[in-house]
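**Student:** build the 3D model from these lines:
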Amino acid sequence: MVRTAAAVWCSASAVVLAFAAIHLNPTRSEPAAASANGNHAAVKTLQHRASQPHDADQQLNDVYRSHTCGAVAKANAESAVGQPGSIPCIGDQVKVAGWLEFKRLVGDNVFLSIRDIHGSVQVVFRQEDFVGFTEVRALIDKLPKQSVVSISGIVTARPQTAVTEASAVEIAASSLVVLNRATLVPFDHQQTNVSEELRQQHRYYDLRNPKLQHSLQVRSKVTQVIRSVLADEGFLEVETPTLFKRTPEGAREFLVPTRTPGQFFALPQSPQQYKQMLMVAGVDKYFQFARCYRDEDLRADRQPEFTQLDMEMSFIRPIDIQNVIEKIVARAWLEVHGMKLELPFRRMPYQEAMEQYGIDKPDTRFGMKLQNLQACKELLSQASVARGFRVQVPESLRSPFKKALPRLIKELALRNAVTKPFNGLPAALEDATLAQLDLVGADFVCIATGDHAESVLQRLGKLRLAVAAELERLGHPLRNPNEFHFLWVEDFPLFTESDTAQAADGTMALEATHHPFTAPHPNDAHLVFTDPRKVRGLHYDIVVNGWELGGGSIRIHDSDMQERLIREVLGADITKFSHLLKALRTGAPPHGGIALGFDRMMAILLSARSLREVIAFPKAFSGRDLTCEAPSAISDKDLADYGLKLIAQPDTKL
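**Tutor:** The predicted model follows:
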């Protein structure tokens, strides 16, 4: 049995431990092969390495690791020997580096778990291998978890009773060097009750969590897959500026002051106008992983800065860009889940989505489609629109579900809603009528009435999703998380009435449903300036399981139509788009594109509860970066450099 001596190096900043092989120079921490005779040396105190020039040179030449922790954990008797990171064989001398994850003292042995991004490996210090083991044990006992260490030893097979699914080997240690002692451990990664705020404050630490590291690895892998697909399709990756100008595209923008008084940049909501100008430039097929910024209220599926896969193509029809997107999505799902998606994806008109699901991004994994109750609306109210859907509930859940309905209605703030579920449908609804409305066999019928079809449909769409969630909470699964129902929603209205602004004629002003650059459907183009509310746009959204994965459209490439639409229909300031209009006048090809929400795509791929789980440094619900404490106040002097002055005191609670 090899016997080694324990040595201790003390410095002002930390304690570094080394269990040096007996015939090594005591100032070196790198182990050599163990001596055959088993003799050992006494415990020595090492001098500070800074005072040993040759040791500093040696430190530069020494490797921190020969293999990753994950590679060693996969070792077996047949493993191939190769470059660092490859899988070693049992019996090989290895050196790993990582974070001290766990430690436990069992009998005469000390067990450690060391982790890096590739996985974790068990390390054992056996009493029989060391002289002065009591000191060794005491030193390890005082070493905080999450300290950074480098360990050398021999890969050995675990006892059969200690073999796990993750690994059948461990490292019999011959040396340990503390590279950095952890003096701050904000929380234990094994805790389940750590607040989101604390995790965000120490995001660099939270990211050591294997689940989050897996998210980063998968995200990187998917970006590589997408780049590969688009390269095969002839796309050119082009970066566009992030300092742009303010344009009325919809969402609020983040403004960036300059030292020229009164002059501001704006961070782009998307590279929309730049990529259209790239088509004018003849780029033909463009993409980038674009950083986008929107000063909006946050929720689980939204961040103020986010990444989108941005694409544009010249001389195309909607189906051309859709085919490329389907290839990207299919490859991503195959790589991550080993799942082969059925292509092409289903197509659904916007009107059908609203009539059947009450939402423009329907979750089609479960039924409960909306039904038209116009034939019996007189029995329910004096409203002009009546819709409903049936709910079939297992007998064991009928009572708790019935009690939950009033709460669901209250939470959804359905105005004038019935606060007590029906004990039964009105007697006048004969069986024949129920059969015609496809309501036979329903345990519950949810009905909404009103004077505006869109409002009624939207209310029922929200209630449909809430009912599904409640049934699942009660133990009746409806939506299989391992199923992915993709579809394209098409034929959106080109314009939507504003909720607040009025036009000169007293009617509600019109807004672009998506953005002002979407081309009208060719069958409706003649109505753009005469009856714009009836015009469909050449817009298409890709939807999966009730989530909008992305959206795109064919663009207006005629400068006269674009200018007239912005000025006459939307009533916007045309000067804010002068750069784009000038570009279109130089000869713009027919073109179109799409943007996929890449953060959202990753959240769906990884079944994440929030976008924050798939972004390295996300913003909190408040919109703040809790790790770096941003945004932050700046001095009056700094403000003056930009010609700015505060007119209100900053909120010190932020």
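
**Student:** only C-alpha atoms for contact and neighbour calcs from this point on.
**Tutor:** Will do.

**Student:** and for residue 605, the neighbour number?
**Tutor:** Counted with other Cα atoms under 10 Å, the neighbours of residue 605 add up to 20.

**Student:** check contacts around it.
**Tutor:** 333, 336 (Cα atoms under 8 Å, 6 or more residues apart in numbering).

**Student:** where exactly do the helices run in the stretch 351-500 of the chain?
**Tutor:** 398-411, 431-436, 453-473 (DSSP state H, counting those that start in this stretch).

**Student:** could I get the ones you listed as TSV with mean neighbour count?
**Tutor:** Shown next, in TSV, are these (neighbours: other Cα atoms under 10 Å):
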stretch	mean neighbour count
helix 398-411	15
helix 431-436	12
helix 453-473	19
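
**Student:** now the helix ranked longest in the chain: how far from the chain's centre is it?
**Tutor:** The residue-count maximum for a helix in the chain (DSSP state H) belongs to helix 210-232. Distance of helix 210-232 from its chain centroid, counting by Cα atoms, centre = their mean, to the nearest Å, is 12 Å.

**Student:** and this one, please, so the two structures can be compared:
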Amino acid sequence: MAEAMVGLKRTHRCTEVSAANVGETVTVMGWVQTRRNLGSLIFVDLRDRSGLLQIVFDENSVGKEGFDKAYTLRNEYVIAVVGKVEKRSGAVNENLKTGDIEVVASQLRILSESETPPFPIEANINTKEDLRLKYRCLDLRRPDIQSNIIMRSKVATLTRAFLANEGFLEIETPMLTKSTPEGARDYLVPSRIHPGKFYALPQSPQLFKQMLMCSGYDRYMQIARCFRDEDLRADRQPEFTQIDMELSFVDVDDVIDVNERLLAHLFKEVLGVEVKLPIQRMTWQEAMDRFGSDKPDLRFGMELKNVTDIVKNCGFGVFTGAIENGGSVRGINVKGQGAMPRKKIDALVDFAKGYGAKGLAYIAIHEDGTVKSSFAKFMTEEEMQSLIKAMDGENGDLLLFAADKNKIVWNVLGALRVELADQLGLLDKNEFRFLWVTEFPQFEWSDEENRFVAMHHPFTMPMDEDLDMLETNPGAVRAKAYDIVLNGTEIGGGSVRIHQADVQQRMFNALGFTNEAAYEKFGFLLDAFKYGVPPHAGLAYGLDRLVMIMAKRDSIRDVIAFPKVKDASCLLTNAPDVVDEKQLRELSINIDVEEDDK
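**Tutor:** Have a look, this model is predicted:
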């Protein structure tokens, strides 16, 4: 390769050449996208990360040897071309940035050859994802994926510059740290020097950034790698990247202010989109009651209606039974879908069952005003009309109802409204609807552990007016926690932290930790808190999720250079894989795996 480059120096990327360079000699390098042989002329579309540029090979300008060499070119050959920029001899290609010019080659050098790729190097191909990820180095050449990765880099660069201008210091925190409870499952790293002991890869830099506030660094940021051993989905990976920050001497409004301005800056600079400030805020309780979700998508309506009081004395046992068991009856109005076929409604019932519903009740109001319902025989005409009125039902509407404990009803209808919006084409990827969700519950009950667990983490400050309920009614305590939501996806979250030792101890007690257990797990933080702690708060974005939405993609795998697949494996490198027995012995590890697992 060194010899191949002797005497050559690239002067421009492909789309850096423009009509302003007509008459100039340039040197461009990249991959052959296509080659068209017209006999006396050979046309090559040359591709690099910036885009395409048309190269013309004419024997008169490139010589017989160069022309013969051009004849051998195939897709994905890497070449260098020296030539003169001219206006296009043929029709202008309006779809290309360089569509009004071409480079007439005077010199061609083949830098490397290529076998036939296993799939086309083109945007928006239908190739199976597993094949693309196995050959990820080729997949990353595709212009749509390159555009995503370049956008990600731009977002990271702009974020660093913006936060630096706001007085943040970029400080790295450890990758090998201590395993702590109250979160997702840790990835563990065995220690050779300390046999039988393990590091944990960080799920977030949470404890270290709080200690940085104790150390007086005032404003911290980091684009941090984080690891969680949890089941994967479209917007989740075992290793991911956070835009992480922490601020001292602040409260909720201060954190929200700097982050609103950051988001407005990113969307303006990257997408040319104006984000209207201030961003709407909504309490967790309101979000759940109206949308059945703590990350509601505001691009469409279809809000939940609580009809518990309307049906509490009706003759339909499914409704009354749920209410008697402390639950509720809620519904959504799917406007204009009263004629939905029964088969599609049955599919919605199956969908709802996947979110914990025992079933789904419905009322279909036809355009002529006739009503068809799955439970009409249990209701009087007056009860049915009262229910339709409460749901703002009109001719042509479909009303869907769930009855159960609140948590199940919220989950079911919250998921159902998004599914229906997707089916009905209501989700516009060109629209960006931001929302702050605030005042989350401090705790949630875990049936598995038979105790309250922290909804966010044990270091979140309760609302001042709820502190007295920590011991007497922990389930009613609200947190000074806030999530930033975009188009139904949580892109970031944070909270004001506890900075008083007595409140932190009360939190540990509410979570069922003894003093000894709390000190064993978090002693290094509690010790730091003995020596003067400023009030502090923070937030972390999922960089992958943020860029996914900005790039209008459905999966974060499309915005990560080398992602894992659903079983947390890497198809490119075949990781995880077995290791040498000697390595295991050095780590004092003995593998005991069932034969089937092998």
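
**Student:** of all the helices of the stretch 351-500 of structure 1, which lies closest to residue 317 of structure 1?
**Tutor:** Between residue 317 of structure 1 and the helices of the stretch 351-500 of structure 1, the shortest gap by Cα to Cα is with helix 453-473, which sits at 29.4 Å.

**Student:** which residues touch that closest one?
**Tutor:** So helix 453-473 of structure 1 is contacted by 354-355, 357-359, 368, 370, 385-389, 393, 401, 404, 408-409, 412, 414, 446-450, 477-478 (Cα under 8 Å, 6+ apart).

**Student:** alignment lookup: residue 586 of structure 1 to structure 2.
**Tutor:** Taking TM-score structural alignment for the superposition, residue 586 of structure 1 sits opposite residue 531 in structure 2.

**Student:** ditto for residue 515 of structure 1
**Tutor:** In structure 2, the residue paired with residue 515 of structure 1 is residue 457, using TM-score structural alignment.

**Student:** surely that match and residue 183 touch.
**Tutor:** Yes - in this structure, residue 457 of structure 2 is within contact of residue 183 by Cα atoms under 8 Å, at 7.4 Å.

**Student:** quick check: neighbours shared by those two?
**Tutor:** Counting by Cα under 8 Å, 6+ apart, residue 457 of structure 2 and residue 183 have no common neighbour.

**Student:** leaving out chain neighbours, which residue sits closest to residue 110 of structure 2?
**Tutor:** Counting by Cα to Cα, 6 or more residues apart in numbering, residue 110 of structure 2 lies nearest to residue 79, which is 4.5 Å off, once chain neighbours are set aside.

**Student:** what is the burial count for that neighbour?
**Tutor:** Counted with other Cα under 10 Å, residue 79 of structure 2 comes out at 20.

**Student:** before we move on, back to that, please flag which of the contacts of helix 453-473 of structure 1 sit within strands.
**Tutor:** Secondary structure from DSSP state E places 385, 386, 387, 388, 389, 446, 447, 448, 449, 450 of the contacts of helix 453-473 of structure 1 in strands.

**Student:** contact partners for residue 363 of structure 1?
**Tutor:** 357, 485, 544, 545, 546, 547.

**Student:** that one -> structure 2?
**Tutor:** Residue 363 of structure 1 maps onto residue 297 in structure 2, by TM-score structural alignment.
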